[in-house]
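Participant: just to be clear, the model below is a prediction. Sequence and coordinates:
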Amino acid sequence: MRHAEELDGVTLLGGAQTNYAFQYAPHILETFTNKHPDNDYFVKFICPEFTSICPITGQPDFASIYIAYLPQNKMVESKSLKLYLFSFRNHGDFHEDCVNIIMKDLIALMQPKYIEVYGEFTPRGGIAIHPYANYGLPETPYADMAAERLRRFSLRERD
């Protein structure tokens, strides 16, 4: 059984009725306490049904979004993350902006040791765009890790 302080702030998980936001809604994101803050470990999410809107044409853009992070004290609750990502459905931004917004919102929410967000957008107009953004906690080995992973980012493969 979970202790109440571990789940403080988690309100969406287990709810009988889910309310979907149809506009960008970072306030939906919720956290819970990391029970293993002294361990370095990755948490990876894959969202194969991400959609947003092209800010110029108004056409839908489809992507798989990959999020991986090393938690510090807080972790993102997965249902809130799902609802947050759904909130981009009618959000008009370029692919690169969506990936950076997601990363920055999660940094503000959790202050992770390290995070990376990769967007594998479906080709439109004969071209695919796959933006990648990452962050490591400044003045720590995680900042060095971010610089190295960015330097080694491959155009043909993903981790």
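Facilitator: Thanks, I have it.
Participant: hey, let's count contacts and neighbours off CA atoms from now on
Facilitator: Fine.
Participant: contact partners of stretch 48-62?
Facilitator: Here stretch 48-62 makes contact (Cα atoms under 8 Å, 6 or more residues apart in numbering) with 63-65, 85-86, 88-94, 121-122, 124.
Participant: one more to weigh against that first structure:
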Amino acid sequence: MSGREKEDLSGITLLGNQGTVYPSEYSPGILESFENKHPNRDYFVKFNCPEFTSLCPMTGQPDFAAIYISYIPDQRMVESKSLKLYMFSFRNHGDFHEDCINIMMNDLIDLMSPRYIEVWGKFTPRGGISIDPYCNWGQPGTKYETMAEHRLMNHDLYPENINNR
């Protein structure tokens, strides 16, 4: 059978909705998921979000970043439009870079219980320093937990040349 059956997408309300409302505050409840049609196979899904913004919790000044989310799905997958709106919900949210990245990972784990997930933020410099927090997680007691340990220790073996982003 090809394509998705209606019941597979019953929890999806944002995709195709022409009346999209952009959240004005942090909104983890906006995230939606759908059934993974290939749960018997390990594969990565990667999202590149080059226009992320949040606010500095101390100054209220905007912070800009490219956010990279990679995960190996289990039974559920995140729907991309809901992820876009979720990422937008950080626009007026004040938190440190490290907190934003860990919050995103925790919300995505809660949503879909992936086998493995990593979230990497590459923030533009403020005050002459860029901050690039990386976090990951693998299902405890599985090869994915071991994978998470390995990738954490080796995540930046080939650092990029940064020229003021």
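Facilitator: The structure has been received and is ready for your questions. Please read all numbers here as calculations on a predicted model, not as lab measurements.
Participant: please state their TM-score.
Facilitator: The TM-score (TM-score structural alignment, normalised by the length of the first structure) is 0.97; 157 aligned residues with a Cα RMSD of 0.9 Å.
Participant: distance of the corresponding residue of the second structure for residue 20 of the first structure relative to residue 34 of the second structure?
Facilitator: In the second structure, the residue matched to residue 20 of the first structure (TM-score structural alignment) is residue 22. Using Cα to Cα, to the nearest Å, residue 22 of the second structure is found at 21 Å from residue 34 of the second structure.
Participant: neighbour-wise, which of the two wins?
Facilitator: Taking neighbours as other Cα atoms under 10 Å, residue 22 of the second structure and residue 34 compare with residue 34 leading, 17 against 12.
Participant: and the helices in the first structure?
Facilitator: Using DSSP state H, the helices of the first structure run over 78-86, 95-110, 141-151.
Participant: looking at these, which is buried most?
Facilitator: With neighbours taken as mean count of other Cα atoms under 10 Å, these reach their highest mean count in helix 78-86, at a mean of 20.
Participant: equivalent range in the second structure for that helix?
Facilitator: The aligned range for helix 78-86 of the first structure is 80-88, by TM-score structural alignment.
Participant: mean deviation, the matching stretch versus the first structure?
Facilitator: Taken over the aligned residues, the distance from stretch 80-88 of the second structure to the first structure averages 0.1 Å (mean Cα distance after the TM-score superposition for the first structure).
Participant: how far does stretch 37-51 of the first structure sit from its chain's centre?
Facilitator: Chain-centre distance of stretch 37-51 of the first structure: 8 Å, with Cα atoms, centre = their mean, to the nearest Å.
Participant: pull up the aligned stretch in the second structure for that stretch.
Facilitator: Counting by TM-score structural alignment, stretch 37-51 of the first structure falls onto residues 39-53 of the second structure.
Participant: how about the matching stretch: buried residues?
Facilitator: Across stretch 39-53 of the second structure, burial judged by 16 or more other Cα atoms under 10 Å covers 52-53.
Participant: show the end-to-end separation of that stretch, please.
Facilitator: One end of stretch 39-53 of the second structure sits 33 Å from the other (Cα to Cα).
Participant: thinking residue 68 of the second structure is in contact with residue 49, fair?
Facilitator: Yes. Using Cα atoms under 8 Å, residue 68 of the second structure is in contact with residue 49, at 6.3 Å.
Participant: before we move on, back to that, ok now the match of helix 78-86 of the first structure, how far from the chain's centre?
Facilitator: Offset of stretch 80-88 of the second structure from its chain centre (Cα atoms, centre = their mean): 9 Å.
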